[in-house]
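*Asks:* Curious how this folds, go ahead:
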Amino acid sequence: MTEFILNLIAWGGYIGIFILMTLENVFPPIPSEVIMGLGGMAVARGHMAMTPLLIWGTAGTTLGNLFWYAVGRWIGIERLKPFVDRHGRWLTMTWEDVERLNRFFHRHGGWVVFFFRFLPTFRTMISLPAGMAKMGMPRFLFATFVGSAIWNAVLAYAGLLMGSRFGALQDYVGPVAIGTSVVVIGAWAYRVVTWNRRVR
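*Replies:* Next comes the predicted model:
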């Protein structure tokens, strides 16, 4: 995967960054931490400039998230009810939970989308419920672009500071991603195990 990212950046420059960041948000296994980190390293070597790197990278992030937002708008909340009623245990939510989340998004959706841009995994997933709640597109795009720009800047400047030490970038990204995944899976497993008790 790293070799693929390096080759696409070398071939496409800023357009390569844009394509990778779009794909990263459609197919989450491609890590944005590595993409923007490598972009920052390219800045350190004089092969790129920071401002266009951030603009193209954030535009790609926004476009990728717009895909999931559109999917959510197409699905809508109403279509979920039979699925939630049938598989609520494994989703760890009831239809009442879905309705509460929908109301919450209508009140605080902009801030939720903004802050979730800083969370691994969830920064892409949050676009789906935003679309399902029919959050206004201008509001969604603004929150996504601003939050993503800040996060991408952190990653790119980390790459700039590390220079060519790609191994050091992986050393930081790997444990954080694994730790976050373990916490999320553990929380989900706990909710599944205690589901009957919660429903009663």
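*Asks:* contacts and neighbour counts: CA atoms only from here.
*Replies:* Will do.
*Asks:* Show me the longest helix that occurs in this protein.
*Replies:* helix 166-193 (DSSP state H).
*Asks:* Mind listing what's buried along it?
*Replies:* Within helix 166-193, the residues that count as buried by 16 or more other C-alpha atoms under 10 Å are 169, 191-192.
*Asks:* Output the contacting helices and strands for the helix or strand just after it.
*Replies:* Next along the chain after helix 166-193, taking DSSP states H and E as the criterion, comes helix 195-199. On a contact count with 3 or more C-alpha pairs under 8 Å, 6 or more residues apart in numbering; DSSP states H and E, helix 195-199 meets no helix or strand.
*Asks:* Report the distance from the longest helix of the chain to the chain centre.
*Replies:* Taking the mean of its C-alpha atoms, helix 166-193 sits 14 Å from the chain's own mean (C-alpha atoms, centre = their mean, to the nearest Å).
*Asks:* If you count contacts, what does the strand or helix carrying Y157 end up packed against?
*Replies:* Counting by DSSP H and E, the element that carries Y157 is helix 137-162. On a contact count with 3+ C-alpha pairs under 8 Å, 6+ apart, helix 137-162 meets helix 32-44, helix 50-75, helix 95-116, helix 166-193.
*Asks:* one more to line up against the first:
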Amino acid sequence: MSEWIIGVIERTGYLGVALLMMLENVFPPIPSELVLPFAGYVAASGGLDPVGVLLAAVGGSLLGAVPWYWAGRKLGHGGLQRFARKHGRLLTLAPEDIDRAQHWFKRHGPASVAFGRLVPAVRSVISMPAGVGRMPVVSFLLWSLVGTLGWSTLLLGVGFVLQSRYEEVKDLVEWVTRGVVAFMIAAYLWRVWRFGRERAPSGQKKTL
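*Replies:* Below you'll find the model as predicted:
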């Protein structure tokens, strides 16, 4: 699994890193916790320029955050909740997630966008309350840049450390990688199942 991810990054280069990071913010196929360390490994091995990888990761992540920001700005809090109730199953986005993100934003203000980018469970949804609150686009992008830059630099640094000891810990990395992927898939399927179960009572009430 780890060698496959490394191979994908080597073949697709900066564009692949950017696309994976963009998709992770909309629908997480492979978490950044795996993409960035292996991208750092490829860069440390001489396959990619470290600065180029960092720029690709940050750029892709910011592009992925913008659609949720504009959704929040156009739909508002109530509109987002209706969207989540109707279409949130595959995205595992529930109205309660929107409420929590909105509370986080109100409590911590614009800086919450930067802090939220450092928290895996909050990274995507924090863009929505920023849009609902009509946070200026420039401010949103700057605060997002601060958080994304810190998160990306940290995980890319892990990849640099990994490169110098990869042969020693290769088997361990492989098992950890498989474990993370299995956990992410299981967590996603659980949230899809639970989402359907939680929405069922409200749907039944509407039919009475």
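*Asks:* tm score of chain vs chain?
*Replies:* Overlay of the two chains. TM-score (TM-score structural alignment, normalised by the length of the first structure): 0.70; 178 aligned residues with a C-alpha RMSD of 3.8 Å.
*Asks:* picking up where we left off before, have a look at how far, on average, the helix holding Y157 of the first structure is from the second structure.
*Replies:* On superposition with the second structure, the mean distance recorded for helix 137-162 of the first structure (mean C-alpha distance after the TM-score superposition for the first structure) is 0.7 Å.
*Asks:* and that helix with helix 95-116, angle?
*Replies:* Counting by axes from the mean of the first three to the mean of the last three C-alpha atoms, to 10 degrees, helix 137-162 of the first structure lies at 50 degrees to helix 95-116.
*Asks:* Report the inter-axis angle for helix 137-162 of the first structure versus helix 50-75.
*Replies:* Here helix 137-162 of the first structure runs at an angle of 140 degrees relative to helix 50-75 (the same axes, to 10 degrees).
*Asks:* Check the offset of helix 137-162 of the first structure from the chain's centre.
*Replies:* Taking C-alpha atoms, centre = their mean, one finds the center of helix 137-162 of the first structure at 11 Å from the center of the full chain.
*Asks:* what's the answer for stretch 150-170 of the first structure, then?
*Replies:* Chain-centre distance of stretch 150-170 of the first structure: 18 Å, with C-alpha atoms, centre = their mean.
*Asks:* how about that stretch: buried residues?
*Replies:* For stretch 150-170 of the first structure, by 16+ other C-alpha under 10 Å, it's 150-160, 162-164, 169.
*Asks:* For V98 of the first structure, see how far away S32 of the first structure is.
*Replies:* 29 Å (C-alpha to C-alpha, to the nearest Å).
*Asks:* These two: which has the busier surroundings?
*Replies:* S32 (24 against 17; other C-alpha atoms under 10 Å).
*Asks:* Residue in the second structure paired with the more buried one?
*Replies:* Using TM-score structural alignment, the equivalent of S32 of the first structure in the second structure is S32.
*Asks:* need the contact list for the counterpart of G79 of the second structure in the first structure.
*Replies:* Under the alignment (TM-score structural alignment), G79 of the second structure pairs with R79 of the first structure. Going by C-alpha atoms under 8 Å, 6 or more residues apart in numbering, R79 of the first structure touches no other residue.
*Asks:* can you check T92 of the first structure too?
*Replies:* T92 of the first structure touches 188, 191-192, 195, counting by C-alpha under 8 Å, 6+ apart.
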